[in-house]
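Undergrad: Next come a sequence and a model predicted from it.
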Amino acid sequence: MKKKLKVGFWEFVARIVLKNRIAILGLIFLITLFLGLQWKNIRFSFTEANLLPDNNIVNKEYNAFLKEFGEEGNLIVVGIKDEAFFTPKVFTAWNKLMLDFKSQKEIDLVVSVSDLKKLQKNEAIESFELVPFADQSKTNDQAYLNGLKKDLFTKLPFYEGLLFNNKETIRSAIYMDKEIVNTAARKDYILNDFIPKIEAFEKETGVDLRVSGMPYIRTLNAKSITDEISLFIGASLFITSLIFFFFFRSFRATLISMLIVIIGVMWTFGLLGLFHYEITVLTAIVPSLVIVIGIPNCIFLTNKYQQEFRAHGNKARALQRVITKVGTATLMTNLTTAAGFATFIITQSELLKEFGIISSLSIIALFFLCLIVIPIYYSYQPVPKDKHLEHLSRNYTKVFISWIEKMVKYNRRYVYAVAIFLFLISCVGALKIQTSGSLIEDMPKNTGFFQDILFFEKEFNGVMPLEITIDTQRKKGVMKLSTMRKMDEFQKTIEEIPELSKPISILNLVKYSKQAYYNGNPEYYDLPTSQEQSFILGYAKNGTKNSKENIMKSYVDSTGQVARITTFMKDIGTGNMAKIEDKLWAKINTIFPKDRYKVSMTGKALVFEKGTKYLLDNLVSSILFAIFLISMLMVFMFRSFKMVVVSLIPNLLPLMITAGLMGYFGIPLKPSTILVFSIAFGLSVDDTIHFLAQYRQELTNNNWKIKKSVFATIKESGISMFYTSVVLFAGFSVFMLSDFGGTVALGGLIAITLAFGMLSNLMLLPCLVLTLNKSLANEQEFIEPKIDVLDHLDEAEDN
């Protein structure tokens, strides 16, 4: 006689799904179609990752600078270190190349040796004028070019550090139109026009050119990220599907799993378009995360279906139990994974918020997709054959699970001893972790553009702009001799710092004006005296102030109140940058009285460094929030404090081991590696939930006998936990194929954390359950949960 049971939530879901298969598949198709139409809104980010909140003082200062002086990252530099430069063939080709650039609408200004203008005094009109440095009619004469070379390096200190260095390396400064620097037009121009011209020059002359500067770096770096999206999606699909097939030996199971995660990826891109989010270095990895996280869902559901079918041979009942028996547990595992990503939503950084929103929504959507599609799919398929069920009793899984059981049963002390030992040495390693924050540190190091960055760092001390603005708080205050002397003293401090390049400011033009007034004698490249100031500046005012070719035009605001000093810095990391910043501020506070001058320091490199520090400051709060959120989910599931304790310890240990490895192997904390902890914690807890959910079921089946229930749980859930951990390990290892150091570190560290997490959940977790409940005389202290973790249908259906 069949017992009358109250219909549970997941029973209701199972009935709805299996009775309305066509309608539900149609709904999924419509959702996919709708999100597919949102792809038209997808766009790639054309600016660097800004990790700071919009209302942060650093962002406010940077935006104020942009408003006053415009985009500072618009300089492209083209360098050449070859004695052949001052030969007729190469010099002529160089001149032609620069004229081509100058004629293009995307370029604002080109300053090059080939058509260099020098400042010259015109006594007749008491003005300075710009005259050509080179006579183009004589550039076919080798002797003339030799003299030109000598004059350049000895008579034009104004251009030293900008167009040449003391090692006789030459470069051109090409300023892009500020209006297109942060748009798609920049990418089109660099890839389709600028680079082909550079390659044509190299082919014609046989001379190697070096190219760098923020517009160029950002374009090629973005192209590398775009190229890697397809690489990661393809590699993730291949490796996870291969492992899935190896475990299940079923083309049907593998194909439906691939189809589900492909739909999940389409939904992710659709969500990006729907919310009008840009594809950044973070959101670019979400589609691959969907694949890596989706396949374990498919494994648990497929494995459960096959286990149920093997147990009683009833296909309909097996399909129903796929939903009813693991519905809540699988939902909770996906919620904890999503929670690990969702912690980034509480930050004030828009970049991290968008990453957290897209990844968490994608994971929850993927859960429902798996839970619905897999039972529907198998309802139309023939029953599993014996060969499809062989994996449930393969020798290598039996050996592995048997070893786990022996360790838990007979060597619990050794498990605790190893765990404590790993924790202690990991704490030591964690104390060695360094921090790092740099715009170029994680860029692909095997690319030509990265090698060019290193070239300019060596020859010109870097290409990353650092901007200092000096507000004199009065109109025309910049041109006061007292202000210029203070600026000169400050610039000398900058020149003494080896990581910074020679600074550029209005001061350079004032010094050059004095040199020009004294007929170009380089010995007079200096600030004018108070006696010289009036007539030299009088010449300057009548001269080049309205000329587009005046490179100094953007180094003083329109009122003459605010001066700008630009220097470039090497890739020096967060710690060194902070030291340099402190040194500069110490000098600023000494020579610029706060009651008369308002000084600010900004620039992309500094904003990025501050963003890294902001992330580090929020790392602990982010992890604590993830722990709190997941703990609340565990309380909601089990309503037992002990279950929270036993669930957290096995998952915090792998995080500490990862931190220790980072310290020992010199992997710094930076924007990419900071993400590891919250993501890995959310994923690692999945195994804990599956274990404890199955453990609760086994308690009811085994009359609340703890030991018997623990070992039954290891046998029942161990295989699925092993399978999913292998998939996750391999899936995240795919990121190590990246050319980006940060992505490699992210993938490798999460993979290692999850591997330790699996062992911790299969060994340390059951040991803790046995130890913490030892005093209960074989009766588990379990309060009835708020929701059923597992629906108990077996007895009712069997009667």
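TA: Alright, I've got the coordinates.
Undergrad: going forward, measure contacts and count neighbours with C-alpha atoms only.
TA: Will do.
Undergrad: Okay, strands next: where are they in the stretch 601-750 of the chain?
TA: Assigned by DSSP state E, counting those that start in this stretch, the strands in the stretch 601-750 of the chain number zero.
Undergrad: Put this next to the previous one:
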Amino acid sequence: MTFWTKIAGFILRNRYLVLIAIAIVTGLLVTQIKYMRFSYTEANLLPEDHQANIQYNQFLDIFGEEGNLVILGVKDSTIFTPVKFNAWNKLVKELDSVKEVAFSVSIADVKELKADRKQRKFVLEPLFKKAPTTNEEVAKIKKQLFENLPFYNNLLYNDKGTLQTAIYIDKAIVNTPARKDFITKRLIPTVEKFEKDHQIDVRMSGMPYIRTINSQNIIDEMQLFVLGALGITALIFFFFFRSFRATFITLLVVGIGVIWAFGFIGFFRYEITVLSALIPPLIIVIGVPNAVFLINKYQQEIKKHGNQAKSLQRVISKIGNATLMTNITTASGFATFVFVKSSLLREFGILASVNIISIFILALLIIPILYSFMPLPKEKHLNHLEKKWMENIVSWMERMVKEQRITIYITTVIVIILSMIGVYQIRVSGSLIEDMPKKAQFYKDIKFFETEFGGIMPLEILIDTKREKGVMKLSTLKKMEKLNEAIQTFPELSKPISITNLVKYSKQAYYKGNPKYYQLPTSQEKAHIFAFSKNSNTNSGMLNNFVDSTGRYTRITTFMKDVGTDKMDIIQGRLDAVIKKEFPKEKFTVSMTGKALVFLKGTNYLIKNLVISLSLAILLISIFMAWMFRSFKMIFISLVPNMLPLLITAGLMGFFSIPIKPSTILVFSIAFGISVDDTIHFLAKYRQELLANNWKIKPAVYAALQETGVSMFYTSIVLFFGFLVFTISSFGGTIALGGLVSVTLLLAMVSNLLLLPSLLLSFEKRIANKKVLKESNFKILPPKEEANKEI
């Protein structure tokens, strides 16, 4: 009696005990769902000890959270009429009064810096003291702001007449649920009311706003994916099996699997991210093929002899082990992410692999037990086993393998050559907003601010002068100004903001507000202007935003457009050249940082690690093959049909200009882990037939093709449409993931049903013997002789 025969006996003799155990585990995991929480921070793709993270954390320690800015923008000429102008200022003041807002900077708050010659100090005076009531008064304010106050250019206005308001959220709530409440319950309703009352289109952006809306889209899509995956897989399943009973059992298994998936997310205290949100629908898509193999085998056995007890035992003993191996290989594909030094990928890998093994256990236990309580399937439910169209497909595959092997090999070689050409055209990319929904209003608003003000993603340059009060030395300021001028040569970057802006504004104020003096002071002027600054408190608030309390550290802030890693590398290289020239290392330490830059660095890091992860998956699955078949030639034969689809997909990405980025490189590890399942099922059946046919390879290959071909076809179609569900997403990365995995798995099916049997037949003399194909360390399927002795 084999191990799996004992397992089958235990399951079928202890049906009620097993079901009670499943109910208890399900109940316990349901209690964990309450611990599931949504991510309120950006995904950090880098390990904590990475240089980019160290530099970013140093910046945060000195200047605090930089992602707390929400921007409101208006491009409407009617805003410069008394009613609307005053209403806009009232809107900003209303938002400024909310406890979640630290402070705001808007046209209503504009202060003019003026020199008080008598007291030798600078004073701040409001741009206007009372609300304007006539068009002339508004026009006067606009003229003064736009023509005489260049300090506020690109900060509060641009030359096209577009206004911008900066709302700084309390840093303490930026990464908490309170941020979401403020954005959704206070900011958006208040702005929408203003839009409705005054017929003005207000644009909103900034990292807190984007993150809030984006995370809500992830939650909405997760529900959509679960329902979509359930719906599409149930329809396909029913189309193949034409049985409500079989469809109900399958949906019950994956339904419990989804509950377990949510439970495990809560149990591990993980956050819902753009990746972990894919776990529940992923479990549905991967769980259904388990049901296909188990139910298909059960119905085949019933059709052979009509004995339910024997059929259920054979389902567990003959398919259970092969299905365990396929699920282990699939889980291994995901588990390799655990070795990536990214918490985002590590959590995804752990959740996916744990849930894949869980859905296998659920299918193996629930399907045989539920069928044991039910009457035998009716003849009409078994008719799909002899469908003419399915028989024709299998016959066509047999004919191709028998008569057209040369054609298969020539086609394979041509496809490999074309794919290699495509691979060399692949580019690496990745940006913070690249995969966000292009049709969403918040994405259109991002593009609006890119066009009008140069971007919304902060790029920070941190300068350490290595001595106290080193920032305010004129030589340092001049070096910073040269770096500012270099930044302005990039169309992808906005006009920079730094302490030099404030110093130039001070000189302008010293010369009675004349805008032509908006420039750095000369060494002679510096003493007079800085003397005025020391005597006044007016600059201290602004100064704190640009310089630390010791005067040693300063920052230059610019905002980036949506640039990919390739462009960012060029920008960084050119800026580094200016930094190296202007800021000698022995006197200064200068580093570029900011959320967007950390993300771009993370993209490059992740791609390198995922290539290692894929290599590890291939190695791990090769070890499984070696353990199961104990033949290196069999490892080669089994890997070729699964590597080919990955190469074709990579080629297609090159031809269709789909870049390598975190979302698309995931495709290869996921698809490889799943597609190798078909190979294991085929080779397991092939080995069983080989033993039964006295090591005659041809009848063994054809018999394996006939029996596993139907199940492989069914599961591949289910997987194809299951992953295709992800293409309804509004996120570019999820669309790419779903579409590419679907295509890869379809190619893998063709490869496993045509190329794999062809290779087995071509290598007939080298592998069809006991010396090469030794007795397996693990009995994947019992030999046919043993099967006949089963109860």
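TA: Happy to help now that I have it. Note that this is a predicted model, so its numbers are computed, not measured.
Undergrad: residue in the first structure matching Thr330 of the second structure?
TA: Aligned counterpart of Thr330 of the second structure in the first structure: Thr337 (TM-score structural alignment).
Undergrad: which SSE is that match in?
TA: Per DSSP states H and E: Thr337 of the first structure is located in helix 315-342.
Undergrad: and that helix, how far from the second structure on average?
TA: Its aligned residues in the second structure lie a mean 0.6 Å from helix 315-342 of the first structure after superposition (mean C-alpha distance after the TM-score superposition for the first structure).
Undergrad: and the gap between Leu272 of the first structure and Phe732 of the first structure?
TA: 22 Å (C-alpha to C-alpha, to the nearest Å).
Undergrad: Repeat that for Val556 of the first structure.
TA: To Phe732 of the first structure, Val556 of the first structure is 50 Å away according to C-alpha to C-alpha.
Undergrad: Tell me which of these two has more neighbours.
TA: Ranked by neighbour count (other C-alpha atoms under 10 Å), Val556 of the first structure and Phe732 place Phe732 first, with 26 against 23.
Undergrad: Which residue in the second structure aligns with the more buried one?
TA: Phe732 of the first structure maps onto Phe723 in the second structure, with residues paired by TM-score structural alignment.
Undergrad: That match - nearest residue in space that isn't next to it in sequence?
TA: Spatially, and ignoring its direct neighbours in sequence, Phe723 of the second structure is nearest to Gly738 (4.9 Å; C-alpha to C-alpha, 6 or more residues apart in numbering).
Undergrad: Please name the residues that touch the one you found.
TA: By C-alpha atoms under 8 Å, 6 or more residues apart in numbering, the residues touching Gly738 of the second structure are 723-727.
Undergrad: Out of those residues, which sit inside helices?
TA: The helices, defined by DSSP state H, take in 723-724 from the contacts of Gly738 of the second structure.
Undergrad: Still touching in the first structure? Go through the contacts of Gly738 of the second structure.
TA: When you map those onto the first structure and apply both residues aligned by TM-score structural alignment, their matches' C-alpha atoms under 8 Å, the shared contacts are 723-727.
Undergrad: Is the residue with the largest distance to the centre of the second structure part of a helix or strand, or is it coil?
TA: Farthest-out residue of the second structure from its mean C-alpha position, per C-alpha atoms, centre = their mean: Lys118, at 61.0 Å. Following DSSP: H, G, I helix; E, B strand; the rest coil, we place Lys118 of the second structure in the coil state.
Undergrad: One more: Val383 of the first structure?
TA: coil.
Undergrad: That one pairs with which position in the second structure?
TA: Matched across to the second structure, Val383 of the first structure falls on Leu376, judged by TM-score structural alignment.
Undergrad: Please give me every residue in contact with the nearest residue to its match once chain neighbours are set aside.
TA: Of all residues not flanking Leu376 of the second structure in the chain, Gln308 sits nearest, at 6.9 Å (C-alpha to C-alpha, 6+ apart). Neighbour list for Gln308 of the second structure: 302, 372, 376 [criterion: C-alpha under 8 Å, 6+ apart].
Undergrad: Many thanks, I have nothing further to ask.
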